[in-house]
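Visitor: model the structure of this input:
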Amino acid sequence: MRHYTTEKNVQVIIHLLKNSGIRHVIASPGTTNMAFVVSIQSDPFFTVYSCVDERSAAYMACGLAAELGEPVVLSCTGATASRNYGPGLTEAYYRKLPVLAITSTQIQAKVGHHVAQIIDRSSIPNDIAKLSVQLPVVKDADDLWDCEMKVNQAILALKRHGGGPVHINLPTNYARTFDVKTLPAYRVIDRITPTDVFPPLSGKVAVFVGAHATWSPAETDALERFCAANNAVVLCDHTSGYRGTHGIHFALAAGQDMFDPAEMAADVMIHIGEISGDYDTLKASGKQVWRVSPDGEIRDAFRKLRYVFEMPETSFFAHYAETGSATENSYLATCREKLQQVRAHLPELPFSNAWLASRMAHRLPENATIHFGILNSLRTWNYFDLPPHVTSASNVGGFGIDGCLSAFIGASLANKDKLYFLVIGDLAFFYDMNVLGNRHVGSNIRILLVNNGKGTEFTQYAHPGSALGEDANVFVAASGHFGTQSRSLVKNYAQNLGFDYISAESKEGFEAVHERFLSPTASAKPLLFEVFTDADLESDALKTIKNIEKRPKADAVKHGVKQLAKDMLGTDGVNMVKKLMGR
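Guide: Sure thing, here's the model as predicted:
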């Protein structure tokens, strides 16, 4: 008796079909879909029908799906077989019938090379499927993750927003072995809407907030009540905007090189907001992630996604605030204690962006807004808290070097009576400097330009570029442009545009002029504060910050061995070793 194929992408499809209760399949003959068809024909869970004509098969699926009120799967081979699904899938599209067309194919790389029976299925008509996904041949952990996500998306789309047909293009490597007796378990993601049954929530709960729109009082209150009822902590950064009592900026603790995410991991992490630049806290993901967003899309930033709640955040938090029964918030207390332990031992930092943050973050004028350049500026300032009524932002959507200065200027136009601050590195500044000549620039802006003469991010001690030594400066870090830290270039440019200009190139120089930059009093002119730092000291400062926490010698050795294993084997190798060890 034959069992399941060894092809992982087919295994993922079968496992998720079974988990979703989708059992009816109409199969057309062929070789390219053999791995899928042979795998299910001996599985008593499935009811498989044969139809030689794919056009008839698609219409049969329409009739069966309409009669049963549940999804029906189609399976065809390569060449033009899938083209014949067109009329039936068009019928399914306009009637919102849940038909899942799985079109098997050879690998995508062969498309366009005159290989027999290969056609291009990367683009389909708009009205034959609600969603079309292209699966990979699974060769590593990244391929498997990609495959799991896309199959989950496809199956969930069959009934989403009224339902309709969905297309999966399934490549094969023509494996002829069908000896997998027990189908492996693959990750299942469920989408929850307000009318569905909500899963139970228990254990330690963290809410991770990515970049977030301005919080309304009702949204903040809903999250506060949720946290109080569910022993929850809110992990946020300077793009999150959350100012409630359960929030904590955890980057300084999570960013320690010796930090073990398992020590502080939540049982469930609730993921709200959009993209986050807080790479350090991203490492502290929970054992399971629930995504909450009105768009209902699968966003698996942590690769641990279990549920997607398609609803407003307030609806989600209100539901679990009513069902939660926590009487104390021990998890928040534990996280705060951990952070305080690290903060208490923060040493004196070299003159750098991080040192500037340590001296100024907590002293920004009340009710001001501060923007950050991506990567180094955002990272280093995330290690330090801002005053409660200071708002903050960063261009973490596209996450490019371009535009952070222009976005900052645009924001400053909203309220001419409010102070707006920007922290930006030299490459990003020069990239976008033309906006300073815009005639709408007001006197309410203050720019901190940290000029280290290159893209210092790319030569930081933990960055791959650091292994290149001086070679990294030539192209990777783009050193030597824009006057190589000229003391007059920016000064003359800013002053000629009507800016006030101050500068510093040491801690003593900074102390002599920085009060002007932080003054809460409105200025007659916009102000540019240029601080010249050394890239090597920038790297030293980051290394110092990330190595505040020291482990006992035995733990340090253990951690070092783990890190060495990761470096040598990679993530896939480590996971394989764990499986072999039964862990």
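Visitor: all contacts plus neighbour counts: C-alpha atoms, from now on.
Guide: Will do.
Visitor: tell me the secondary structure for residue 194?
Guide: Secondary structure, DSSP: H, G, I helix; E, B strand; the rest coil: residue 194 is coil.
Visitor: for residue 566, which residues are in contact?
Guide: 573-574 (C-alpha atoms under 8 Å, 6 or more residues apart in numbering).
Visitor: how far away is it from residue 572?
Guide: 9 Å (C-alpha to C-alpha, to the nearest Å).
Visitor: joint contacts of the two?
Guide: If you check residue 566 and residue 572 against C-alpha under 8 Å, 6+ apart, no residue is contacted by both.
Visitor: make sure residue 132 is indeed in a strand.
Guide: Yes. Membership of residue 132 in a strand is supported by three-state DSSP.
Visitor: output the contacting helices and strands for the strand or helix carrying residue 378.
Guide: Using DSSP states H and E, residue 378 sits within helix 376-382. Judged by 3 or more C-alpha pairs under 8 Å, 6 or more residues apart in numbering; DSSP states H and E, helix 376-382 is in contact with helix 353-360, strand 420-425.
Visitor: to compare with the earlier structure, here is another sequence to fold:
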Amino acid sequence: MSLSTFNRRWAAVILQALHHNGVRHVCIAPGSRSTPLTLAATQTSGFVFHTHFDERGLGHLALGLAKASGTPVAVIVTSGTAVANIYPAVIEAGLTGEKLVVLTADRPPELINCGANQAIVQPGIYGAHPAATLNLPRPTESIPARWLASAIDSEMGVLRHGALHINCPFAEPLYGEMDDTGLTWQQALGNWWQGEKPWQVYTASGGITQQPDWHSWRQKKGVVIAGRMTAQEGERVANWASTLGWPLISDVQSHTGQPLPHADLWLANPGALQVLEQARIVVQFGASLTSKRLLQWQASGHQDNWWLVDPLPGRLDPGHHRGRRIQATVEAWLDLHPAHKQVGWAEALRAYVQQAAVAVEKEIPASGEAGLAKSLPRLLPEKGQLFIGNSLSVRLVDALAQLPCGYPVYGNRGASGIDGLVATLAGVSRATCRPTLAVLGDLSALYDLNSLALLRASPAPVALVVVNNNGGQIFSLLPTPAEVRSEFYAMPQNVDFRHAAALFGLPYIAPQSLEELAGCLKQCWSGPAVATVIELKVPEAEGAAMLQKLVARASQQ
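Guide: Below you'll find the predicted structure:
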């Protein structure tokens, strides 16, 4: 009996079962213990392969692929700390709903807790963050292949959101020529190998129903909040709110076109808050709100009827409102809850929105970090997409820009970390093949510098704009002690990304103004499918200071 052959036959069932359950992208890191999975994947037709030497980046590459494609994506890693490096992507997927299938090769049980090399306790390593875990036994012919196929089907059939962790122990030898070992075991699955359906098909139960009192509520004064949604959902919510005549307060990830832009500014105005207090009901679609002022209003808890519609499980409401938590897709809920044409009741808000828009136009110069955020809509590629980093970048765009309705916007706003942003960008680009503008801070880019290697294979033009304000200037928005802010919070690195681009063979541009940046981007969009690193050096605290100034002014008007 050839153990290496049977390891591969066992792994082949796993990979084929994943393919039957919709996996098309497979991300593979180098490793020896994962050899059965890697070789089985390469022998399974219908997969697109992605590789990376850095497991942390690989996990976020998979996250970006899943985010933009809407399909489950598999990740194959070897044993030991390689497994731990996938953890941040598993956490993010759990919070934002992307389906990741993490296949972690493992040592067999007799090599655990005995001092064996590269052997750690892997079952349960991701804690409560995966949606499901499957700890497979050591490959053996005493377990029928139909059990293995149905075990995968069982977990994939009920996976709606988040990661599935499948731990796969393999004993040595891992290498060798294939022979007839386990062939009869494998062939017991018959024509399943040539088909497209899972061995066992799982049907989701339940469904949503119409709120019985919706007819009454839709005739009252309401407010709509739009959080993270798809582009199609954002357009529908915008039309729905407009028909109802309810004010729509939109997040940068909402794709609604932000009909009441600059909410992070005008929500600081007491007069605007008084108008909103007239609302009898708030309907929120999607979670992960960015605006600090919107989050403060949400946390105020004045509304006794707060409905939150989101397909993800969990409460998703940091304000802990009295109301209804409805787990459903936005489109399914809208289908059952049509809008009733009404005259808008909160027209008084328009004056506060206009004041904020005038302040943005007059006060923000055509330069710097705030100027970039304000100008972002005119810099977007036609039929393209936007990827926004975390920390200060996304807050400035949310407060100062008005993005087009339905224009795709991506980001990692679940845990809102700065790890893996370049890799996630690469995954989004590969999944969509659309020209992509990305805006990241310098520390975010540094944190994921290895993943610049993933941008060397871009299917469409990518412009990675690194806004270099020399450190984590998000802390300038917080009451951090001024005397230690630079050393212990912002941590300026005084780096030049020219060298990082050269290290990975990527084109590099350093525009000296926003107008020059606009010209550079036009060249990117009309040029070949390459990724360009564009470093925009800006005054260190200017962006944060400008946002603070505009919020303070709005609060006094």
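Visitor: most tightly surrounded among the helices and strands packed on helix 376-382 of structure 1?
Guide: strand 420-425 (a mean of 26; mean count of other C-alpha atoms under 10 Å).
Visitor: relative to structure 2, what is the average displacement of the helix or strand just after that one?
Guide: Once strand 420-425 of structure 1 ends, the next helix or strand along the chain (criterion: DSSP H and E) is helix 426-431. Compared with structure 2 after fitting, helix 426-431 of structure 1 has a mean deviation of 0.5 Å; criterion: mean C-alpha distance after the TM-score superposition for structure 1.
Visitor: contacts for the helix or strand harbouring residue 553 of structure 2?
Guide: In this structure, residue 553 of structure 2 is located in helix 542-556 according to DSSP H and E. Under the contact criterion C-alpha under 8 Å, 6+ apart, helix 542-556 of structure 2 has outside partners 264-266, 268-270, 355-356, 359-360, 364, 368-370, 392, 396, 399, 473-474, 476-477.
Visitor: where's the residue nearest the centre of structure 2 relative to residue 457 of structure 2, distance?
Guide: When structure 2 is reduced to its mean C-alpha position, the closest residue under C-alpha atoms, centre = their mean turns out to be residue 412, at 3.8 Å. Taking C-alpha to C-alpha as the measure, residue 412 of structure 2 falls 22 Å from residue 457 of structure 2.
Visitor: next: residue 148 of structure 2.
Guide: Relative to residue 457 of structure 2, and taking C-alpha to C-alpha, residue 148 of structure 2 is found at 35 Å.
Visitor: give me the more crowded residue out of those two.
Guide: Neighbours per residue (other C-alpha atoms under 10 Å) separate residue 148 of structure 2 from residue 457, with residue 148 holding more: 20 against 14.
Visitor: for the alignment partner in structure 2 of residue 327 of structure 1, which three-state class applies?
Guide: Aligning on TM-score structural alignment places residue 327 of structure 1 opposite residue 342 in structure 2. What three-state DSSP gives for residue 342 of structure 2 is coil.
Visitor: dump the residue contacts of residue 342 of structure 2.
Guide: Contacts of residue 342 of structure 2 (C-alpha under 8 Å, 6+ apart): 219, 243-245.
Visitor: same thing but at 7 Å, please
Guide: 243-245 (C-alpha atoms under 7 Å, 6 or more residues apart in numbering).
Visitor: sort out which of these are buried, if you could.
Guide: 243-245 (16 or more other C-alpha atoms under 10 Å).
Visitor: just those residues: which are in helices?
Guide: 243-244 (DSSP state H).
Visitor: closest one of the buried ones among the contacts of residue 342 of structure 2 to residue 492 of structure 2?
Guide: Of all these, residue 245 has the smallest distance to residue 492 of structure 2: 47.4 Å, by C-alpha to C-alpha.
Visitor: so what's that closest one closest to, chain neighbours aside?
Guide: residue 344 (3.7 Å; C-alpha to C-alpha, 6 or more residues apart in numbering).
Visitor: distance check, that neighbour against residue 370 of structure 2.
Guide: 32 Å.
Visitor: try residue 474 of structure 2
Guide: 13 Å.
Visitor: longest helix of structure 1?
Guide: The longest helix of structure 1 (DSSP H) is helix 553-580.
Visitor: swap in structure 2?
Guide: Every helix in structure 2 considered (DSSP H), the longest is helix 3-20.
Visitor: quick one: it aligns where in structure 1?
Guide: Residue span in structure 1 matched to helix 3-20 of structure 2, by TM-score structural alignment: none.
Visitor: what's in contact with the helix or strand following that helix?
Guide: Downstream of helix 3-20 of structure 2, the first helix or strand assigned by DSSP H and E is strand 25-28. By C-alpha under 7 Å, 6+ apart, the residues outside strand 25-28 of structure 2 that reach it are 47-52, 58, 62, 73-77.
Visitor: could you give the angle of the helix or strand following strand 25-28 of structure 2 to helix 3-20?
Guide: Using DSSP H and E, the helix or strand that follows strand 25-28 of structure 2 towards the C-terminus is helix 35-42. Using axes from the mean of the first three to the mean of the last three C-alpha atoms, to 10 degrees, the direction of helix 35-42 of structure 2 lies 50 degrees away from that of helix 3-20.
Visitor: which residues touch helix 35-42 of structure 2?
Guide: Contacts for helix 35-42 of structure 2 (C-alpha under 7 Å, 6+ apart): 7-8, 11-12, 15, 174.
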